[in-house]
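Student: Okay, predicted coordinates and the sequence, questions at the end:
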Amino acid sequence: MSEVTEIDPAVASRGSGTIPVYDPSTEELIGEVPDSDQAAVDAAVARARETFEFGVWRRLPAKQRADVLFRAAQIIRDRTDELAVLEGRDNGLNVAAARHIITVALDVLMYYAGWVGKVHGQSSDVVSDGVLGHYERYHNFTQLEPVGVVGLIIPWNGPFFVAMLKVAPALAAGCSAVLKPAEETPHTALKLEEIFREAGLPDGVLNVITGYGETTGAALTAHPDVDKVSFTGSTEVGRLIVQAAAGNLKRLTLELGGKSPAIVFDDANLKKAIPGVGMGFLAGSGQNCSCTSRIYVQRGIYDQVVEGLVRFAKKLPMGGSAEPGSLLGPLVSEKQRQRVLGILNDGVAAGAEVATGGKAMDRRGYFVEATVVTNTTPDMRLIREEIFGPVGCVIPFGDEDEVLVAANDTRYGLAASLWTEKLGRAHWFADELRAGQVWVNCSIAADPAMPISGHKESGWGGERGWKGIEAYLTTKAVYISH
């Protein structure tokens, strides 16, 4: 057993039991966190509610609130290496990739810290019929107010980054929050609470609880004193959250599953497209909701692209979070590895062909080889379901009309990438693809100022940009007669 991660004693007391946390690279126990029960959830929500009602955060001058967020950003910057190691041990990312996760999370926090004090409503002076039958003059204005106590639930892929996508705008808006990380990857979320407390955030404004989704997460989403839930995870769990939120008609932001297409036309720059498409389905070992794992390639270049993707997949070094030079890591758990292998085996049994990979690696850790699959059919699980593993399916197509129908033939609509040198085609496909974000000649691009919002069953609402902070605000209209 490797050294157990230390948890703040105040945090460690928040549950009736503990949950073991394992390093997916080595299968070793690296820590234990509280299994928060209903009483722990109630206590966390009560702390958040008290701070919100007393205004210890939302009523502070904007400069003071912004200063807290900027101080937290500086602490994160100073501790990037420490946080990267912790993130990597939780989910198997190599340290360089984990450091990148911390850096882009820092960018998100800096972006939303800049919004504090810049959120405002509108005003107007009008003359209107009054209730007594004569004209009255009104000075009208709207004000944007924090929605209240928010429940934030994050997945095990990129947990520090996804946590910041929710925590930063929620705090910038003036909300109080309860954050629940995935039970597999809780440590950087717990550190995040410590960082904000060190930066001067009043106690109780951000509360991190750990536990299983079906118990702790369910208690949080159904809690009658939570005004909004923001959830990132599977579409299936998203449906359960919708049902739970109906009790008090909570506001919801849902960033759910994806089965995103990449489309490679015969005019594409293949020196750029092949590695771009390769990382589009292999980034994070495929554990990214925006991964473009359905790869449509025009027939004239199909064989060339398949061969190129096979070479690319074979040359990427795979290893654990502490192994120098590794680019691809393990899956988060044995359960997830078996799910990925099960979908692959179902496809092969139905006639799909594995061009490279397709097996678990013969070593410690939950590794699956980088895999390229051909000869699929549209009804296979490989094409219909979100795999969340290092698997890309390469599918030939003839013309634009054919590939547009195929690309949109999914219940998801999170992202899409398009590879072409024709600007007109790029604009046309950007209009016609039913996806919340479209990348042209790139993959997995992101910016804090640009929103992400799922179409179809990929989610409700959006994150990042103005949409991100707007999701934690509510509008009040005020009329003043004069």
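Tutor: Nice, I can see it.
Student: Please count neighbours and contacts with C-alpha atoms only from this point.
Tutor: Will do.
Student: What are the boundaries of the helices in the stretch 351-482 of the chain?
Tutor: Here the stretch 351-482 of the chain has its helices, by DSSP state H, counting those that start in this stretch, at 381-384, 400-408, 423-432, 465-470.
Student: Any chance you could list what contacts the last one?
Tutor: So that's helix 465-470. By C-alpha atoms under 8 Å, 6 or more residues apart in numbering, the residues outside helix 465-470 that reach it are 112, 165-166, 169-170, 172-173, 448-451, 461-463.
Student: Tell me how far residue 336 lies from residue 386.
Tutor: Noted for residue 336: a distance of 12 Å to residue 386, by C-alpha to C-alpha, to the nearest Å.
Student: between those two, who's got more neighbours?
Tutor: residue 386 (24 against 16; other C-alpha atoms under 10 Å).
Student: if we can go back for a sec, so for residue 184, which of the helices of the stretch 351-482 of the chain sits nearest?
Tutor: helix 381-384 (24.9 Å; C-alpha to C-alpha).
Student: Figure out how far that closest one is from the centre of its chain.
Tutor: Chain-centre distance of helix 381-384: 22 Å, with C-alpha atoms, centre = their mean, to the nearest Å.
Student: helices and strands around it, which ones?
Tutor: Counting contacts by 3 or more C-alpha pairs under 8 Å, 6 or more residues apart in numbering; DSSP states H and E, helix 381-384 is packed against helix 334-349.
Student: Give the buried residues for the helix it packs on.
Tutor: Buried residues in helix 334-349, counted by 16 or more other C-alpha atoms under 10 Å: 336, 337, 340, 341, 343, 344, 345, 347, 348.
Student: CSV for those, including distance to residue 67?
Tutor: Compiled in CSV, these are given as follows (distance: C-alpha to C-alpha, whole Å):
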residue, distance to residue 67
336, 41
337, 43
340, 45
341, 48
343, 48
344, 50
345, 53
347, 53
348, 56
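Student: Got another one to weigh against that:
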Amino acid sequence: MRQIYVRGSWTGAASGEAVDVVDPATEKVVDQVPAGAAADVDSAVAAAREAFPGWASTAPAERGKLLRSAADLLQARAEQVARTIATDMGAPYGLALKVQTLMPAGVLADHARLAEEHGEAETRVGNSLVLREPAGVVGAITPWNYPLHQVVCKVAPALAAGCTVVLKPSEVAPLAAYALAEIFHEVGLPAGVFNMVSGRGPVVGEAIAAHPDVDMVSFTGSTRAGRRVAALASETVKRVALELGGKSANIILPGADLGTAVKAGVANAFVNSGQTCSAWTRMLVHRDLYDEAVERAVDAASAYTVGDPFDPETRLGPLVSAAQRDRVAGYITRGQEEGARLVAGGGLPPGPGYYVEPTVFAGVEPGMVIEQEEIFGPVLSIIPYTTADQAVEIANGTPYGLAGAVWAHTQDEAVAVARRLRTGQVAINGGRFNPAAPFGGYKQSGIGRELGEFGLQEYFELKSLQL
């Protein structure tokens, strides 16, 4: 069994109990991590509190130098880390390398730059000097679907700002976080600046959220769990950043390149086996083009080969666990019961592994459960609309507001519709994801932003000196 990382050293957890790490493609146990306890959180928080004054006073350029060294080492180990991610959460190896590993390395490097450029910003406002100071001890609680990227999205800006960190990675897919902890240790991050306690959310996560010596909690996960984190954090009035669920709409307007828009929409909905909070899981198509769009979506879905994450032909790996597979299968059954038409997939391939076929529903109407709730699997719902106003109303008609897309004949037409969407980011005619732009949601998709300079700001307090 592995250990937890506290005060610059690997040490055994208080409980001595283990959590099995299961390869979702084979259903075999590949590793074990400690099931941490509240006492382990106490130790990690105490270490972070002790290290905070020294790290906060470290020159931003020095903090940036250490982050850059970590980014370089992660880049050098990218293939090894990608294999780890493909094994413990099931992402196809190509995705695990490019998106799950190399993108986080880039985010680390970007925050090294941000530390150097923005670490000591001061602003004069009349007779006041406004200072930015690190928020303090940050508790970071991260999910299994992007088990390295989501860690880096929290830890990198926190460290760049001068905060110290206690991380709880998901116990379902924790091994990439262990690889990052080893990198931080090797590059010489001072003891106590970064600490990691593995374990289950109701124990370790709740202990972090409720801890009186944690100044800020940054959480990514389900909206239900986010409510619990916020409630616990409110008892000590600590700052909270939440990146939660989504049910993003992909609006295809008349005049858009329908073939490109549908193909890209299917790809986005199925990336990471649909286990992506910002996935465009609702495709909205004008009624005049609806039947053609459904045909194109079914054709595109047929190209998503389900299989071994290490097979180069695989485009859709397993879901992360049996529980997640069963949850998705339940939604597929519910969609059929509600009257939606299953036009592609929907089955569970035989044999070992938590697989679900790429699934497309047509005849989906606003208000259906599969149209309203986050499924977190390879399930796409195609919804007809009559006017652009109706499309906007449908797109905005869920509790979520994380991402989305608009396709139109011209960029100006797409932007005009995108401005009306209550969501945190919108891709215009296939605009690429930008890891330096702010990422986060409206409504029940969360509070605050991650990535780039906007994400860095979450980890500062402001102080005014009246001169």
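Tutor: Nice, I can see it. Computed from a prediction, not measured in an experiment: that's the story for all the values here.
Student: contacting residues around the aligned residue in the second structure for residue 376 of the first structure?
Tutor: Under the alignment by TM-score structural alignment, residue 376 of the first structure pairs with residue 364 in the second structure. Residue 364 of the second structure makes contacts with 339, 340, 341, 371, 381, 382, 383, 384, as judged by C-alpha under 8 Å, 6+ apart.
Student: ok, of those residues, which come out buried?
Tutor: Buried by 16+ other C-alpha under 10 Å: 340, 341, 371, 381, 382, 383, 384, out of the contacts of residue 364 of the second structure.
Student: Residue 146 of the second structure against residue 97, yeah?
Tutor: No: Residue 146 of the second structure is beyond contact range of residue 97, at 11.7 Å (criterion: C-alpha atoms under 8 Å).
Student: quick one, which of these two is more surrounded?
Tutor: More crowded of residue 146 of the second structure and residue 97, by other C-alpha under 10 Å: residue 146, with 24 against 21.
Student: Just give me the match in the first structure for that one.
Tutor: When the first structure is aligned by TM-score structural alignment, residue 146 of the second structure is paired with residue 158.
Student: Likewise for residue 444 of the second structure?
Tutor: That one, residue 444 of the second structure, aligns with residue 457 by TM-score structural alignment.
Student: distance of that match from residue 255 of the first structure?
Tutor: With C-alpha to C-alpha as the criterion, residue 457 of the first structure and residue 255 of the first structure are 9 Å apart.
Student: Please apply the same query to residue 279 of the first structure.
Tutor: Taking C-alpha to C-alpha as the measure, residue 279 of the first structure falls 22 Å from residue 255 of the first structure.
Student: and those two? which has more neighbours close in?
Tutor: With neighbours defined as other C-alpha under 10 Å, residue 279 of the first structure and residue 255 compare such that residue 255 has more, 27 against 24.
Student: my read: the more buried one touches residue 460, true?
Tutor: Yes: look at residue 255 of the first structure against residue 460 with C-alpha under 8 Å: they come within range, at 6.7 Å.
Student: Overlap of the contact sets of these two?
Tutor: Overlap of the contact sets of residue 255 of the first structure and residue 460 (by C-alpha under 8 Å, 6+ apart) consists of 453, 454.
Student: follow-up on the earlier one: just give me the closest of the contacts of helix 465-470 of the first structure to residue 58 of the first structure.
Tutor: Closest to residue 58 of the first structure out of those is residue 173 (7.8 Å), distances taken as C-alpha to C-alpha.
Student: Spatially nearest residue to the closest one (excluding sequence neighbours)?
Tutor: Using C-alpha to C-alpha, 6 or more residues apart in numbering and skipping residues adjacent in sequence, the residue nearest residue 173 of the first structure is residue 146, 5.4 Å away.
Student: before we move on, back to that, which of the contacts of helix 465-470 of the first structure count as buried?
Tutor: Buried residues within the contacts of helix 465-470 of the first structure, counting neighbours by 16+ other C-alpha under 10 Å: 112, 165-166, 169-170, 172-173, 448-449, 451, 461-463.
Student: and those as JSON lines, adding distance to residue 106 of the first structure?
Tutor: Output for those, formatted as JSON lines (distance: C-alpha to C-alpha, whole Å):
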{"residue": "112", "distance to residue 106 of the first structure": "10"}
{"residue": "165", "distance to residue 106 of the first structure": "10"}
{"residue": "166", "distance to residue 106 of the first structure": "13"}
{"residue": "169", "distance to residue 106 of the first structure": "13"}
{"residue": "170", "distance to residue 106 of the first structure": "15"}
{"residue": "172", "distance to residue 106 of the first structure": "14"}
{"residue": "173", "distance to residue 106 of the first structure": "18"}
{"residue": "448", "distance to residue 106 of the first structure": "10"}
{"residue": "449", "distance to residue 106 of the first structure": "13"}
{"residue": "451", "distance to residue 106 of the first structure": "17"}
{"residue": "461", "distance to residue 106 of the first structure": "23"}
{"residue": "462", "distance to residue 106 of the first structure": "19"}
{"residue": "463", "distance to residue 106 of the first structure": "15"}
